[in-house]
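# sharing a model that was predicted from the sequence below.
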Amino acid sequence: MCAVTLPATPTPVDTLRRVFGYDAFRGNQQEIIDHVAGGGDALVLMPTGGGKSLCYQIPALVRPGVGIVVSPLIALMQDQVDALRALGVRAGFLNSTQDLGERRVVEAAFLAGELDLLYLAPERLTVESTLRLLDRGTIALFAIDEAHCVAQWGHDFRPDYLALSALHERWPSVPRIALTATATEATRREIAGRLNLEDARHFVSSFDRPNIQYRIVAKNKPEQQLLELLTSEHKGDAGIVYCLSRASTERTAAFLSQNGIEALPYHAGLDAGTRARNQSRFLREDGLVVVATIAFGMGIDKPDVRFVAHLDLPKSVEGYYQETGRAGRDGLPSTAWLAYGLQDVVQQRKMIASSEGDHAHRRRLGVHLDAMLALCETVECRRVQLLNYFGQASEPCGNCDTCLSPPQSWDGTVAAQKVLSTVYRLDRERRQKFGVGHVVDILLGKTTPKVSQHNHESLTVFGVGTELSEAEWRGVVRQLLAQGLLSVEGEHGTLVLTDASAEVLGRRREVRLRTEAKRAVRGSTRRAAAAEAELPAEARPVFERLRAWRAATAKEQGVPAYVIFHDATLRQIATEAPATLDELGTVSGVGENKLAKYGQQILDTLAA
C-alpha cells in the first residue's frame, strides 16, 4: 500500500483534497472536523450517506497519533479498511475474526506509529490487554460509530457499548466523537449520558434524504406486490428486503429467485460462513437482492442500493429510518417501500404484550409502535411526518406516495362504533373474546360454524355492517388498532376495548379513517430514467466501459467495486473525458493515491 504524503501540519481541507479527492466539505462537516481536530468532544447526528466517516477520519489524519474507531460492524471491518487503504490511508482492525499472528502484526504497526486509523469491536475495550496496548501508543481520538447502540431500549442495543463511558476516565485528554444516523432528542440525551458526553458539542444535521421516495401500501399478497415493484421499477438493481422472521426471509428469497430475481437470504439462523458469503456477494456484485431480518445492514457502505423494501411492519420509526437509509447513499433516486396490513398491527401488539421487561418498558415499546403506525396511516406527507418525529420541521416533499397520490379521509365514526359495539357485546354480554375475523363475520351477517356454535346470530349487531366489504372492515379494524381505539391481548390476538373506546361509543369523539389511494404511485422508473438522462448519450458507452474496467479491477483485488470508485465519479469521468492525469485529478473522488494507482488505466480505458 502506498500512503498519501501530507504536509507536516496538514489542514482538513488539504486532507480532503489529497486523500479523498473532494474540493469542499458538505453541510456542517467542516465545523465538526475543526472542532474535533482542535481537541473537542462531539456528538454527531447525520443521515446515512451524509459523510459521517469523514468527520472522524480527517481529524485522525491531521492530529498526532492513531484514530481509534469503535464499531460493532465486525463483518464489515475488512471492507472499511480496504476502502481506506485504497485511498492511501494506513488502516487496520482488531477483532475476533483474526488469529493471534494477524493481531500481533496490527498491534506492532500501532505501536510503531504505522497506522492512521485502527478499528476495534466494542467488546475488545473490555479486555485489559487491549487497554494496555492503547496505553503504549499515541491516540489521536476515539470515534464511537453507531452510537445509538448504547441506548438501552433502542432498536440496536449492544451491552458492550455501556463500557465506553470509561474512555474519558482513562484517557481524559483524548477527544471523543460519537456518531449515529438515528436518534430522537430523548435518545441523544441517553447517548450523551451513557457515554459521559454531557459536555460535548452536539451537531445535528438534517434528517432529510430527498433522493428517497417513501411509499407505504396496503398488504395484498405482499410477495406478489414486491415482485411487481422489482420487475417494473427496479429490474437489475441492488436492494434489501426486510422480513420479520427467518422463515419468511427464506421463503421470500426463494420466491424471488424462482421468478428471475437473484436473491440471497440473510438471518441469524444461517451458519456464519453462509452469512459472510451472502454479505460479501451483495457488496461485491451488481444487482443482487438480499432478503434479511434486521440483523443485516448496519454500516453497509454499498452506495448503489436502489431500494429498501419491508414486508413486515418495523417496530419503530428509528428502526425504519435506519433501514431505509441504506438506500441511495450515492444521492441518486431510490425507493423505500413498505407493505403494511392488519395482521402486522395485531402481531406487533401481541409481541409487546408478551415482551420481557417491566410495564414501563412495554409502554415505551407501545409508544414506538404508535409512532410507526401514525406514519403508516397519515394522510399528510410521509416525509413531513418522518422528519417531525426527529424534531425537524419541513414542507410537503412532493415525492412520497401521499404527495403524489393523496389519500382521502372519511368520517368513520359510525363504522368504528359498530366494531366497538360488537367487541363490547362479545366481552360484556357473553364473556367471550374473539379475533378480527370473527368480529367481521358478525358485522357482515355470515352464518359460519363458529357464529352458529356460539349463537352469535342473536346479537343485535349481527349483520349491521353489510355496507362495507370484508377487506374494508379489516381496514377499519387496522386503523382503530393504530389509533389506540382497540387493542389485542392473549396468544390468539383477541380484540379488546381500550379506555379511549368509550369516547367513541359515547359519541364524544369523531373517528377519521384513511381511504387508500386508488392510483398506484410509480415514481422510481421515471426518476431513474431522469438520472440516466443526465448522462449525455455519447458518454453512456464510455461509462459502461469504465464500469467494466472497475468490475475487473475490483475482482482482481478482492474488494467491492465502490472501493475502487463510486458511480458518481465514473459518471463525471465519462462526461468530462479528461485527457491527462492532471485533468483526471480534478474529478471529484479522485485523490492522490487513486490517481497514482489507477490514473493511467482510466486514461487507457477512455482512449480505447
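That came through, no problem.
# all contacts plus neighbour counts: C-alpha atoms, from now on.
Fine.
# mind checking how far the residue sitting furthest away from the middle of the chain is from Leu468?
What lies farthest from the middle of the chain is Ser458; by Cα atoms, centre = their mean that is 50.7 Å. Computed as Cα to Cα, to the nearest Å, the Ser458 to Leu468 distance reads 21 Å.
# Asn278 now?
From Asn278 across to Leu468, the span is 46 Å (Cα to Cα).
# and if you look at Val44?
Distance of Val44 to Leu468, given as Cα to Cα: 50 Å.
# between the two, who's got more neighbours?
Legend: neighbour count by other Cα atoms under 10 Å for Val44 and Leu468, higher for Val44 (25 against 14).
# how about the more buried one, what does it touch?
By Cα atoms under 8 Å, 6 or more residues apart in numbering, the contact list for Val44 reads Ile32, Lys52, Ile177, Ala178, Leu179, Thr180, His202, Phe203, Val204, Ser205.
# so the first one lies in a helix, does it not?
This means Ile32. Yes. Using DSSP: H, G, I helix; E, B strand; the rest coil, the assignment for Ile32 is a helix.
# second one coming, line it up with the first:
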Amino acid sequence: MPISAARDQEPDIGARALSVLNHVFGLPGFRGAQEQIIRHVAEGGNCLVLMPTGGGKSMCYQLPSLLRDGCGVVVSPLIALMRDQVAGLVEAGVNAAVLNSTLSYEEANEVERRLLAGDLDLLYVAPERLLTPRCLNLLGQANIALFAIDEAHCVSQWGHDFRPEYIGLSALAERFPDVPRIALTATADAMTRKEIAERLSLTDAPQFVASFDRPNIRYEIVDKQNAVTQLKNVIAERHAGDAGVVYCLSRAKVEDVASALSDAGITALPYHAGLDAGVRARNQDRFLNEDGIVIVATIAFGMGIDKPDVRFVAHLDLPKSIEAYYQETGRAGRDGKPSTAWMAYGLSDIVQQRRMIDESTGSDAFKRVSIGKLDALVALAETVHCRRQRLLGYFGETRDTGSCGNCDNCLTPPKVRDGKVLAQKLLSCVYRTGQRFGAMHLIDVLVGRLTERVQQFNHDKLSVFGIGRELNEKQWRAVLRQLVAMGHLRADSEAFNALKLTDSARGVLKGETAVMLREQPEGARNRAVRGKSRRGELAPASGAHSAAANPALHAALRAWRSEVARERGVPAYVVLHDSTIDGIAAVRPGTLNELRGIAGIGDKKLEHYGDQLLTLVRTTDG
C-alpha cells in the first residue's frame, strides 16, 4: 500500500507533514521555507519555488505528494536524476517509479498499471514522454496528487539551459486545472522567473524565493596561466581523494584534461556527448557510486546529479552566464560541508564566448541578452570586492556585510591602483595600430618587442612602440582583460578577434573617466589564496559531526555502505548520506532507539539496516 493511501487521521497538515518527514525521511525538522511551501501545496495551491542546490527542493514536492490523495507526477529532464531520486525514495519505503525511455515495453506497462491501480506515491516522467497523447490520456484516468516541474528554468528562452520541450508543459494547466502545480529551480534571474510564471500559468501563484547563498562554498577565480597545472595543484593541496567535477568547453579539452589528471595519479574520467553511450553511462555510474572520482565534462554533465559529497567544482573555461556558473558550482557541497568553486579565467575566454554569441543563429534580442549576461559574469570574475556579494546581487539579493569571509577577494583582498595612464597607453596602442590586431601583437608593441610582424607593419616606428616597458606581458594581459571587462575594449569576431575601441574609450583617452585596476604581482596572489585555503582551514558546516571524532568507525561505516550499495545497485549516498555516517560515528548509538535519533535514519532504514549498524558500532574500536 502506498504511503499516500495510509494517511494519519491527524487533521492538521503541519503536524502530518512533520510526522512523515520524521518517519519516512528520518529528518527532525524543516529547513527555511520548506514547511510553508509544503503546507501551501498540500492544501492545493500552485507556486514557484527558487531554492539553491542542496537546499531541499525535492522535499517541497515529495512530501506533499505523500500528504495528498493520489500520485505526485514529477517532470524531470534527466534520466540520472529520476533514477537516483527514485532509488532513494524506495530505500525510504516510498512507492516511486520512473516512466522513461530506459524501460522495456513490459516494464512501462507495469508502471502504468501501478499508476492506475493507485499503487504509486510518486512517478517521475520526462517532459517528452509526458506530452505524448498516450501519457496525457493515462494521467487523465489516474488520481493525480500534484504536478512538480523540476528544473523549471528550462522553460525560459532567457535561461541558461532552455529546452523547447518544456514549453509544452503549459498544457498541464489547461488539461488538469484542479491539480496543483509546483515549479522549482535553483537558478533564475528576474527575467527568467517572469517567463517561467507566464509559460506555466503561474502568474497569480506565490513565489517562494530562498536565499541563493551557499556559505559552505568558497569561490575562487584565478588568472589562467597553465590551467591544468593550476588545477592539479588545487586538487593535490586541498582536495586529494575528493570527488569533483571539472568543466571544459570542448570535447577535445575534456579528453586532454582527464588524461592529464590521470597521469598525475588522480582518478579522472571524461564525460561528453561524443563518447559512446555505454562509456558515458559507466563513467557517470562510477562517479555516483565510488568515492573520490573526478569527472571532467562539458555542460552535458551534471544537471540533476544528486551526489551530495562533491567537494569541488572547477571551470577551466568561462561559462556563458552567472546562472550557468551558479548552477554548475552549486553541484559542490550539497551536503553542507566545506567545498570549493574554482575557476581559471583569461582574456581568451571572453573573446571565445563573445565570438560564439556573435556567430549564433539567435535573434538580435537574444544576442543582446546573451552579451549582457556574459558581461555580468566577466564583472564577477574581475571584481575586487566580495564575489559572493556580487553573485547574490545578480539575483536581487543583498548581504548585510561587505565581506563574506569565504571567497578569494575577502580572504586575500587585492590591491587596487589608479590605472588611467596604463589604460591610455593601451587604448592609444589599439588606436594607432588601426584596431586590427589581437592582444599578443598589441603587447609586443607596448613592451617594444621587435617581432617580424611588428616590423612588417612598421609598428616599431609608432610613438606607442615601447611605451609600456614598465609592465611585463602577463601584467599587460591583466590590464587588457580588465579594460575589456570595463567595456572600453571589445573583441571583433569578424576581424579575427581584433580588439577595438568602444564609445566609452574616448572618455578614458581624454582623462575624463577614472580607471582603477587590480594589481597582480607575479604569482603572489595565487600563493596567498592557496596558503589560506587548505582543507583544514575551511569553515565547518553548521551542525556537522567531525569524521575525525571516530576515524576507525567512520571508515568501517563507509566500507559497509559501499558494500551494501554494490549489492543493491544504487549509489552509496542512497543507502546513507555522509552526514548520517558522521552522526553515527560521533554518537556511537547502542540501541535501535538511539540509532533512530540520527538524522537520515527513517523507519524503513532502521528496519533494513538497524541491526547491522549497531553490530558495526559495537565491534569497531573507537
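Yep, that arrived. A quick note: this is a predicted structure, and the numbers were derived from the prediction, not measured.
# wait, what's in contact with Met1 of the first structure?
Going by Cα under 8 Å, 6+ apart, Met1 of the first structure touches Arg85, Ala86, Gly88.
# mind putting those into CSV with neighbour count and secondary structure?
Shown next, in CSV, are the contacts of Met1 of the first structure (neighbours: other Cα atoms under 10 Å; DSSP: H, G, I helix; E, B strand; the rest coil):
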residue, neighbour count, secondary structure
Arg85, 19, helix
Ala86, 21, helix
Gly88, 22, coil
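# with His385 of the second structure as the reference, measure out to the residue nearest to Ala539 of the second structure when sequence neighbours are not counted.
Leaving aside its sequence neighbours, Ala539 of the second structure sits nearest to Pro338 (Cα to Cα, 6 or more residues apart in numbering; 6.4 Å). Note on Pro338 of the second structure: its distance to His385 of the second structure, by Cα to Cα, is 22 Å.
# so between these two, which is more surrounded?
Per other Cα under 10 Å, whichever of Pro338 of the second structure and His385 has more neighbours is Pro338, with 26 against 17.
# quick check, central residue of the first structure?
Glu323 (1.9 Å).
# aligned against the second structure, show me the partner of that one.
Alignment note: Glu323 of the first structure maps to Glu328 in the second structure; criterion TM-score structural alignment.
# how far away is its match from Met486 of the second structure?
Applying Cα to Cα, the value for Glu328 of the second structure to Met486 of the second structure is 25 Å.
# can you check Asn497 of the second structure too?
In terms of Cα to Cα, Asn497 of the second structure sits 18 Å off from Met486 of the second structure.
# which strand or helix spans Lys450 of the first structure?
Lys450 of the first structure belongs to helix 449-453 when assigned by DSSP states H and E.
# what packs against the following helix or strand past that helix?
Using DSSP H and E, the helix or strand that follows helix 449-453 of the first structure in sequence is helix 470-482. When contacts are defined as 3 or more Cα pairs under 8 Å, 6 or more residues apart in numbering; DSSP states H and E, helix 470-482 of the first structure packs onto helix 342-353, helix 359-377, helix 413-424, helix 436-444, strand 486-489, strand 512-515.
# which residues of the second structure does helix 470-482 of the first structure align to?
Helix 470-482 of the first structure maps onto residues 473-485 of the second structure, going by TM-score structural alignment.
# from Tyr242 of the first structure, how far off is Gly193 of the first structure?
Gly193 of the first structure sits 32 Å away from Tyr242 of the first structure, going by Cα to Cα.
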